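Chemist: please work out how this folds:
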Amino acid sequence: MTNKNKTVVRSMDVLNLFIDHAELTFQEVIEHSGIPKTSVYRMLMSFEEMGFLVKGEDSKYRLGLLFLKFGHLVSSRINIRNIAYPIMQDLHHDVNEAVNLIIKQNDEAIYIEKIDTLQKVRLYTAIGRRSPLYAGACSRVILSFLPDTEIDAYIDSIELKPFGMGSITDKSHLYETIRQARIDGYTVSHSELENHTSAIAAPIFDHKGEVIAGISVAGIEANYQNEKIPMYAEKALEAAKKISNQLGYTD
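Modeler: As a prediction, this is how the structure comes out:
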C-alpha cells in the first residue's frame, strides 16, 4: 500500500468514526482512531475546509452539510430508478421497443435502467453504458434542458467526435437541436451512437424543476420515420411526466 493510499484509508477511518458518534472532540478522534495527533490535526483541518466536518463553538466536530448533499444525490438516483421502472415497463409493453433511463454524471450520461425483453432486435445499449451529453436523444435531452450557462460551458469545453453516421459534429448544429428540443419538449436521434438505430427521448424533472434524467424509446431506424415520431414522442413525454410528478415536479 502506498503512502498516499495509507493517507486515504486513515482519512476514511476518521470519517467513519462519525457513523457511530454524532460528535467528537479532537482528543476523542485521536483516542478512537489511534492515529497520531499531528496527522489527526491535519485531517480535521482539511475536512473542515472541504465541508466534510464542521467544528462547533463547543469544539466538537460533526458531519458537515456536504454529506447531506451526497446523501440526497444517492437517494434521488436510487429512488428515480424505483419510481421509473414500472412506468418504463408499461411504456415497453405499449410500444414493444427498448426503453432506457439515463442520468447525468459529470459531463456524461449513464444508462441506469433498460427494458427490451419484447424487442425483436436488441440494441447495443446496456446498463452502465456511458455516452457524451451531445450524442444520442436520451443524452441530449438532459443537455437541452440544462441552464443556458451550463450548456454554453459544456459545448465550449468539448470536441464533438463521431460515433455513428448521424453523430452531431458541428456545434452550431448542436445548438439548433437544443433549441428545437426546447420547442418540442423532446429529442430525436438517428444513427448517432450506433448506425441504423433511432431514439426519441423526454426529460425528467425533479421537485425543483431541474432536469435530472431522461427516458427514451429506442429501436431500429426504419421504425422511427414520419408519423411514428410524434406517436413515440407523445408516449415518451407521458412517461416522463408521470415520473417527474412522482418526484414532486409540477408544470
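Chemist: CA atoms for contacts and neighbours, from now on please.
Modeler: Noted.
Chemist: these two touch, right, I102 and I215?
Modeler: Yes. I102 is in contact with I215 according to CA atoms under 8 Å; the separation is 6.6 Å.
Chemist: which one of the two is surrounded by more residues?
Modeler: Ranked by neighbour count (other CA atoms under 10 Å), I102 and I215 place I215 first, with 32 against 28.
Chemist: now do the residue lying closest to F145 once chain neighbours are set aside: how many residues are near it, please.
Modeler: Excluding the flanking residues, the one nearest F145 by CA to CA, 6 or more residues apart in numbering is V211, at 6.2 Å. V211 has 21 neighbours, counted by other CA under 10 Å.
Chemist: how about whichever strand or helix holds E238: buried residues?
Modeler: E238 is part of helix 228-246, with elements assigned from DSSP states H and E. Going by neighbour count (16 or more other CA atoms under 10 Å), the buried part of helix 228-246 is 232-237, 239-241, 243-245.
Chemist: same check on stretch 183-199?
Modeler: Neighbour-count burial for stretch 183-199, counted by 16+ other CA under 10 Å, picks out 185-194, 197-199.
Chemist: same check on stretch 95-112?
Modeler: Judged by neighbour count using 16+ other CA under 10 Å, the buried positions of stretch 95-112 are 95-104, 108-112.
Chemist: picking up where we left off before, packing partners of the helix holding E238?
Modeler: Contacts defined by 3 or more CA pairs under 8 Å, 6 or more residues apart in numbering; DSSP states H and E place helix 228-246 against helix 65-95, strand 197-205, strand 211-220.
Chemist: which residues touch it?
Modeler: The contact list for helix 228-246 (CA atoms under 8 Å, 6 or more residues apart in numbering) reads 80, 83-84, 87-88, 91, 95, 185-186, 200-207, 214-217, 250.
Chemist: is it possible to mark the buried ones in those residues?
Modeler: The buried subset of the contacts of helix 228-246 - by 16+ other CA under 10 Å - is 80, 83-84, 88, 91, 95, 185-186, 200-206, 214-217.
Chemist: this one next, for a side-by-side:
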Amino acid sequence: MSTADKLLNALALFTYEAPEWTVEAAADALSVSGSTAYRYFSSLTKAGLLDPITNGRYILGPAIIAYDRQLRHWDPLIKVARPALEKLIQRNGGEGIGLLCRRFRQQVMCVHQYHEKQVDKAVSYERGRPMGLYRGAASLVILAHLPGRTRRALYASDAAAIGKAGLGDNWDEFRAKLRVIKNDNVCITHGQLDQGMIGISAPIFHAEKQIAGSVSIVLTDESVGESEVAGAAALVQAAAREVDVGLGRIENLPALRPALGAIIG
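Modeler: So this is what the prediction gives:
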C-alpha cells in the first residue's frame, strides 16, 4: 500500500458517526505505530484536511469547506442541474423539494437540494449524507441503470439486504424489478424512507450514456393525488433530459489548462 493510500485511510476514519480522533486511537484503528499515525495526522493537518482541537483530538479541517465550495461552483453535474432543479420546482407550482443525487461508492449521495417553500418535514436525502442503493426512488433509479455486471456483483454480495428491501428473493426477481424501473425511465416510491413522503426520480446520464445520477422531487402524501403525481413525474423526466443535454455539452468540451500561477502559487 502506498503512502498516499495510507494517508487516505487515516482521513477516512473521520465519519459522521466518528467525527473526532486522537493519534492513539487512529494508530489502533489503522494497526500502525503511534509515531506513524502522528506523521499521517501532521501531513493532513498541514494540508488543512485535519484540525487539532483540545486534548489531542482532531476533526476535519477547513480545507474540506474550501473544496466543498469549489464543488458547489464548478462540479459539472451541479452546475448543469442547479437551474434544472429550480425550473422543476417552479413548474410544479413551487411545491416539493428538488434533489440531485449521484452514486458514491456502493451508495447514493445527494449533492444539491432546492426548494422554494418552508419544508415542514426533513427528507433522508440530506446533502452529503450517503444513502443505501436499495431504498428510495433516487437510489433505485440509479441502481436500475447500472451495468448488468455491476448489478449481478451487487446481488452476489448483498442478496440478503436486497431481499429485505423487497427487490426480489433471487437474481431473476431482482433483475425483473429493476427492468421495470429502467423501462419506465422513472421511479415513484411512497414512504420508503420518510413516512408521508413521495419520491419521484428520473435518471441522468453522462455523454457516453453511462448513469451519472438522478433528479428527483419529494412531495408530501397529503398534498397530492394521482394526477399530481403523474404530472410531477413528467416534470422530473423533463428536468432529467435538460441535465442530460447540458452535461453532454460540458463533457464534450476540450479540457481547460489551469493557469501557471494557479499551479505554482
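Chemist: so what does Q89 of the first structure match up with in the second structure?
Modeler: When the second structure is aligned by TM-score structural alignment, Q89 of the first structure is paired with E86.
Chemist: from what I can see that match touches Y114, true?
Modeler: Yes. Counting by CA under 8 Å, E86 of the second structure touches Y114, with 6.5 Å between them.
Chemist: joint contacts of these two?
Modeler: Common contacts of E86 of the second structure and Y114 (CA under 8 Å, 6+ apart): G98.
Chemist: distance of I243 of the first structure from H190 of the first structure?
Modeler: Here I243 of the first structure is placed at a distance of 25 Å from H190 of the first structure (CA to CA, to the nearest Å).
Chemist: L193 of the first structure matches what in the second structure?
Modeler: Following TM-score structural alignment, the counterpart assigned to L193 of the first structure within the second structure is L193.
Chemist: quick one, what contacts its match?
Modeler: 124, 135-136.
Chemist: tell me the most packed of the residues you listed, by neighbour count.
Modeler: The most neighbours of any of those, using other CA under 10 Å, belong to G136, which has 25 neighbours.
Chemist: that one contacts Q195, doesn't it?
Modeler: No. In this structure G136 of the second structure lies outside contact range of Q195 using CA under 8 Å: 11.6 Å.
Chemist: where along the stretch 51-200 of the first structure do the strands fall?
Modeler: For the stretch 51-200 of the first structure, the strands defined by DSSP state E, counting those that start in this stretch cover 53-55, 60-63, 98-105, 108-115, 130-132, 187-190, 197-205.
Chemist: these: which one's closest to S11 of the first structure?
Modeler: Closest to S11 of the first structure of the strands of the stretch 51-200 of the first structure is strand 53-55 (CA to CA; 12.0 Å).
Chemist: quick one: residues in contact with the closest one.
Modeler: The contact list for strand 53-55 of the first structure (CA under 8 Å, 6+ apart) reads 44, 47-48, 61-64.
Chemist: and the closest residue to P203 of the second structure other than its chain neighbours, what does it touch?
Modeler: Spatial nearest neighbour of P203 of the second structure, excluding adjacent residues (CA to CA, 6+ apart): S214 at 4.4 Å. S214 of the second structure is in contact with 99-102, 138-139, 141-142, 201-204, 240, counting by CA under 8 Å, 6+ apart.
Chemist: what is the most widely separated pair among these?
Modeler: Greatest spacing in these, by CA to CA: S139 and A240 (14.7 Å).
Chemist: distance check, the counterpart of V243 of the second structure in the first structure against A98 of the first structure.
Modeler: By TM-score structural alignment, V243 of the second structure lines up with I243 in the first structure. As for I243 of the first structure, its distance to A98 of the first structure is 17 Å (criterion: CA to CA).
Chemist: kindly report the same for L53 of the first structure.
Modeler: 44 Å.
Chemist: what lines up with I102 of the first structure in the second structure?
Modeler: Aligned counterpart of I102 of the first structure in the second structure: C101 (TM-score structural alignment).
Chemist: list the contacts for the closest residue in space to that match that isn't next to it in sequence?
Modeler: Nearest residue to C101 of the second structure, sequence neighbours excluded (CA to CA, 6+ apart): C110, at 4.1 Å. Applying CA under 8 Å, 6+ apart, we find C110 of the second structure in contact with 99-102, 125-130.
Chemist: let's see it at 6 Å
Modeler: Contact analysis of C110 of the second structure by CA atoms under 6 Å, 6 or more residues apart in numbering lists 100-101, 125, 127-128.
Chemist: could you measure from it over to H206 of the second structure?
Modeler: The gap separating C110 of the second structure from H206 of the second structure is 17 Å, by CA to CA.
Chemist: could you find the closest non-adjacent residue to R130 of the first structure?
Modeler: Of all residues beyond its chain neighbours, the one nearest R130 of the first structure is I110 (4.5 Å), with distances taken as CA to CA, 6+ apart.
Chemist: contact partners for the one you found?
Modeler: By CA under 6 Å, 6+ apart, the contact list for I110 of the first structure reads 102-103, 128-130.
Chemist: can I get those in TSV including distance to S11 of the first structure?
Modeler: Listed next are the contacts of I110 of the first structure as TSV, based on distance: CA to CA, whole Å:
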residue	distance to S11 of the first structure
I102	33
I103	30
G128	29
R129	31
R130	30
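Chemist: out of those residues, the closest to L68 of the first structure would be?
Modeler: Closest approach between the contacts of I110 of the first structure and L68 of the first structure, by CA to CA: I103, at 19.8 Å.
Chemist: let me know whether the closest one touches V211 as I believe.
Modeler: No. Look at I103 of the first structure against V211 with CA atoms under 6 Å: they stay out of range, at 9.3 Å.
Chemist: which neighbours do these two have in common?
Modeler: Residues touching both I103 of the first structure and V211 (CA under 6 Å, 6+ apart): none.
Chemist: residues in contact with stretch 66-82 of the second structure?
Modeler: Defining contact as CA under 6 Å, 6+ apart, one finds that stretch 66-82 of the second structure is touched by 243, 246.
Chemist: quick one: end-to-end distance for that stretch.
Modeler: For stretch 66-82 of the second structure, the separation between the terminal residues is 20 Å (CA to CA).
Chemist: list the buried ones in it?
Modeler: If you call a residue buried by 16+ other CA under 10 Å, then stretch 66-82 of the second structure has these buried ones: 77-82.
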